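# coords please:
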Amino acid sequence: MARRLDMERALIAFDLGTTHLKWVVTDLSGQIILAQNQMPSGVRTDGCHSEQNPLWVYDRIVEVLKDARVRWNIQRLSFSCAMHTLLVVDSEGNPLTQSLTWMDSCAFPAAEHLRKQDVAGDLKRQTGVPLHAMSPLVKWIHLRSTLPKSARPVSLKDYLVFRLTNRWQTDYSTAAASGFLGLNGDWCPLALHYADVSARDLPELHPVTLAIPDTTGQFEVVLGGNDAATAHVHLGIAPDGGVGVLAMGTSGALRTTSAYTVDSPELFCYTMGPTRGYLVGSAFSNIGNYLSWVANLFSLSVDEVLHRGIDTVRRGEPLPVAIPYLYGERSPWWREDLHAEWRGLTPLHGRDHMLGSALLSIAAMYFRGLQTLEHQGVPLEDLRIGSGLLDRPFLAQFLSDSLSRPLSLVDAQDASLMGAIDLARSEKGLTTPVIQRYYHPSHSSLYERTLERVSILVAYQKS
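Presented below is the predicted three-dimensional model:
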């Protein structure tokens, strides 16, 4: 123990992503010492399935933590997690299923059944979670008849916190994205009724900053939150609705933190817990994953797709229409059964025209999300970006031009992961961001082309 007291004190955070497990070690001031990531083992993404092995994730975290504690005196461990994971456990906390990600669409029949019962609107109004197969509530309803009576629904993060602390505790932001939690901050009776569970079957609710001693008493586990909540902490998004976040990763989002609920069928609205406001915005299912598919289709890298596609759009050449719904789509349609295609192809179109049309349609999705928020009375005076695809300056400039809005880059680090570190550092849980770079719109014709593409995508869905 004397040797450990001489070690540098440090913090560690893990981001439980859809496609990667990321971790970072920092000193107590938040300066990065180590940053790494790994694609989880045991991932299944065939057919309607999108799963991770929770035992592998836990074992890897324990291994990383063990190695870190050889080098540093780890004071706190914190989490950021992808939204909408579902893991079913037994009464002892043993997994009965894999961890299902938001991309798992096998619960589509359950979603359709609930839509036909005309309960979708009531659930959306009471929980803020659109009725869609991404929802852990819908996944649980789909699986419930095949499970033992003692089974209980939790998130992947809940399971990891339990393994590290022996306590079933969750944060408001993670619970809010599950579909089980009401916008009032209590478990929703209507959701519990359709799920056939009681509040006693679910973890205790706590703020994102709650710190719990681990089972060894050597460090504390900070609950952390979903990846949007922790990103908003790092990006300094106060609950006043004036600042938005534009995120581009495997999936995408355009969101803000509002002081009040927003009721729109196109938008999600998740409580962040007492005094923290509501996470409101659009979620897009086809961003980095769609671009990776396009890249593989043409035997290119994603960066080549971005460069070639953006250059083609900027030249103003006539483009086909890319319908980008490869994985169905969430905002604004919330439909699992949409499909991708290119329309209007002619012999004059080549590969780069198809790439450009894909980029233009992605820009149009963000444009529609921005329109919807502002039509709901949530004006965004500032749009902030962090890491992910948008750490590429040429792509950030393309989005600024397409939206005709300035974008401000907070830093090139992973905002969600660093937000988890911020929560480990501060009981207040909100940081003051340092703007690294501004992007100002400089290409008005891109705005006009994007606006036109929004109309085309809306007409496609209505056809």
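# CA only for contacts and neighbour counts going forward, please
Noted.
# what about Gly121, which SS state?
Following DSSP: H, G, I helix; E, B strand; the rest coil, Gly121 is assigned to helix.
# can you report how many residues lie near it?
14 (other Cα atoms under 10 Å).
# and the closest residue to Trp168 other than its chain neighbours, how far from Thr170?
Of all residues not flanking Trp168 in the chain, Pro203 sits nearest, at 4.9 Å (Cα to Cα, 6 or more residues apart in numbering). Distance of Pro203 to Thr170, given as Cα to Cα, to the nearest Å: 6 Å.
# same check on Glu8?
Counting by Cα to Cα, the gap from Glu8 to Thr170 is 30 Å.
# and if you look at Tyr58?
Shown here: Tyr58 relative to Thr170, a distance of 17 Å by Cα to Cα.
# do Gly316 as well
50 Å.
# how about Val138?
Note on Val138: its distance to Thr170, by Cα to Cα, is 19 Å.
# try Val70
Val70 is 29 Å from Thr170, by Cα to Cα.
# who's more crowded, the two?
Thr170 (26 against 11).
# now the more buried one. Nearest residue, chain neighbours left out?
Nearest to Thr170 is Leu205, by Cα to Cα, 6+ apart, at 5.3 Å.
# do Ser198 as well
Nearest non-adjacent residue to Ser198, counting by Cα to Cα, 6+ apart: Leu192, 6.1 Å away.
# and the helices in the stretch 51-200 of the chain?
All helices of the stretch 51-200 of the chain, identified by DSSP state H, counting those that start in this stretch, fall at 54-71, 108-116, 120-127, 136-143, 156-165, 172-176, 189-195.
# can you say which of those is nearest to Leu360?
helix 108-116 (28.6 Å; Cα to Cα).
# alongside the first, I'd like the structure of this one:
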Amino acid sequence: MTVMIGVDIGTTSTKVVAFDLHGHAQASANNSYPLCQSEPDMAEESPEEIFTAVITGLKQVVAQVAGHSIAGISFSAAMHSVIVMDADDQPLTQVLTWADNRGAAFAQQLRADGRGAALFARTGVPVHPMSPLVKLMWLQQAQPAVMAQAAHVIGIKDYVLFRMFGRYVQDYSLANATGLMNIFTMDWDPTALALAGVTAAQLPQLVDTDHQLKQMRPEIAQLIGIAADTPVVIGASDGVLSNLGVAAITPGTVAVTIGTSGAVRTVVDHPVCDPNGRLFTYYLAPGRWVIGGPVNNGGVVWRWARDAFFADRDYDQLTALAAKVPAGADGLLFLPYLGGERAPLWDADARGSFIGLTRQHDRATMLKAVLEGITFNLFAVMQLVAALAGQPKAIQATGGFARSGLWRQLLADVFAAPVTIPDSFESSALGAAVLGMQALGLCPSLDAVVDMVGQTHTQQPSDDAAVYAELMPVWTDCADRLAGAYAAIAGFQRRHPNANAAVAAQD
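Next up is the predicted model:
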């Protein structure tokens, strides 16, 4: 058997999956790493721990497919990460992840003075502290000594590949997501570079998503257990590859993903930007561009709800409790903005809220409201995507939440449309593998993924769709009304950073 290995470097773990040439998973490994959030708005990780997770996962999967032929390895990675490297190729910083919001003031400034709109029109990246452009503006002010030593500015996949091959390269897809690349020239944007305080020479070499890297460092290949000349395809970002991995790569098909965070995305054949700057435009491959909106608050909010309300119970028990609560959670609404928000708000200061709380509501009702609030927020993004690309003909759902029957039904009811769930939940890893297959001539085109996604089932809307159609405008109105208070609340929290810790200690 011939297998292609897809590596998905995610926010909280790296997943490595070996697929046969029909897209069937033959082996897998998942290695996690911690996210450091020791101060407000901070979200950092160790590049060495992530590199170790990648190599460990590859070694584990290679051992599982011993005796089979490994055609190659292809990569997916989370977007918007930043690592500053010195002249000796050593990290000067940790990995600043997409969730790091410390550059919020710079994003606000760019939006306020009009420069943000012009940048968005050239880069396709909404102005937000998630983007490396804004992170670098913050680093220039907050850590000038570090930036003075910066020989290279890279992302996490660039770091992993440098350790494997000794070259700094970045694919168009991840470069597009930095906010530093012009999507019409497919090169670094001079104005964005000037704002970030970096030069093109400090950034990786730009290559297409099907670019092959040659001759792995022998010691790394030996550690993994493969030949040094095993083909490695650079791949793309996890967002666009997730669309590929659920076969949502034709106009009219929308992918809805919820993992730690979430997104709503669809594919168009040329770059098109939302005139209001609320959606991203990201490159996948020639003639395939993904537009959509990412949300900060997906599974991470569900995890918070478990820890806050039912720390002694597992997720299956929580889901069973929430399933007993009627649709609409007895009029209790939840705005899920616990970590600021990207789409649809693009406001790092956004904060979460329960609205409509009464003495009759209990913890189970709050759980159901949390699930509904996460889904309402995704639907709000869906409405923006539909306004730009047209009403969807099909919805594909993926991510960890897709394992939950309750959430699948909730998604179908809130979206008031049938939702198809592919067999494979590791859509970004499969997308990476398919891109690798196409790059190596093992499949004729990316469209071959349609026959690889495995058996699927479709969730039809229930009568509860009418309840959510009634509540959604109320939820949207509440979100709009509270938007003006977020800056003041976030400002108070930053001025009193120990307040939450003190409360937690008392509990």
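# after superposition, what is the TM-score?
Remark: TM-score between the superposed chains equals 0.91 [TM-score structural alignment, normalised by the length of the first structure]; 453 aligned residues with a Cα RMSD of 2.2 Å.
# quick revisit: who touches the residue nearest to Ser198 of the first structure in this structure?
Shown in contact with Leu192 of the first structure (Cα atoms under 8 Å, 6 or more residues apart in numbering): 180, 198-199.
# ok so, going back, the residue nearest to Trp168 of the first structure: what's it in contact with?
Each residue near Pro203 of the first structure by Cα under 8 Å, 6+ apart is listed here: 154, 158, 168-170.
# which residues sit in contact with Asp158 of the second structure?
168-170, 204.
# oh, that last question was meant for Gly225 of the first structure, not what I typed.
79-81, 171-174, 208, 420.
# what does it correspond to in the second structure?
Aligned by TM-score structural alignment, Gly225 of the first structure pairs with Ala236 of the second structure.
# tell me if that match really is in a strand.
Yes: assessed with three-state DSSP, Ala236 of the second structure lies in a strand.
# I'd like the distance between it and Ser76 of the second structure.
In terms of Cα to Cα, Ala236 of the second structure sits 5 Å off from Ser76 of the second structure.
# quickly list what's touching both of those two.
By Cα under 8 Å, 6+ apart, Ala236 of the second structure and Ser76 have these common neighbours: Ala432.
# got a list of what Asn184 of the first structure touches?
Thr271.
# next: Ala150 of the second structure.
By Cα under 8 Å, 6+ apart, the contact set of Ala150 of the second structure is 84-87, 92, 202.
# pull the most distant pair out of the residues you listed.
Across the contacts of Ala150 of the second structure, the longest distance by Cα to Cα is 13.9 Å; it joins Leu92 and Gln202.
# which residue packs closest to whatever residue of the second structure lines up with Ala358 of the first structure, ignoring adjacent ones?
Under the alignment (TM-score structural alignment), Ala358 of the first structure pairs with Val370 in the second structure. Spatial nearest neighbour of Val370 of the second structure, excluding adjacent residues (Cα to Cα, 6+ apart): Phe334 at 5.7 Å.
# after superposition, how close is the top helix by length along the second structure to the first structure?
Counting by DSSP state H, the longest helix found in the second structure is helix 363-389. Comparison of helix 363-389 of the second structure with the first structure after fitting gives an average deviation of 1.8 Å (mean Cα distance after the TM-score superposition for the first structure).
# give the other helices and strands that that helix contacts.
strand 262-268, strand 288-295, helix 299-309, helix 315-323, strand 333-335, helix 405-415, helix 465-482 (3 or more Cα pairs under 8 Å, 6 or more residues apart in numbering; DSSP states H and E).
# swap the cut-off to 7 Å and go again
Counting contacts by 3 or more Cα pairs under 7 Å, 6 or more residues apart in numbering; DSSP states H and E, helix 363-389 of the second structure is packed against strand 262-268, helix 315-323, strand 333-335, helix 405-415.
# right, and the helix or strand after the first one?
Later in the chain than strand 262-268 of the second structure, the nearest helix or strand by DSSP states H and E is strand 280-285.
# got the contact list for that next one?
Contacts to strand 280-285 of the second structure, defined as Cα atoms under 7 Å, 6 or more residues apart in numbering, come from residues 124-126, 172-173, 176-177, 209, 236, 240, 271-273, 289-293.
# next, count neighbours for the aligned residue in the first structure for Cys36 of the second structure.
Under the alignment (TM-score structural alignment), Cys36 of the second structure maps onto Arg44 of the first structure. By other Cα under 10 Å, 15 other residues sit near Arg44 of the first structure.
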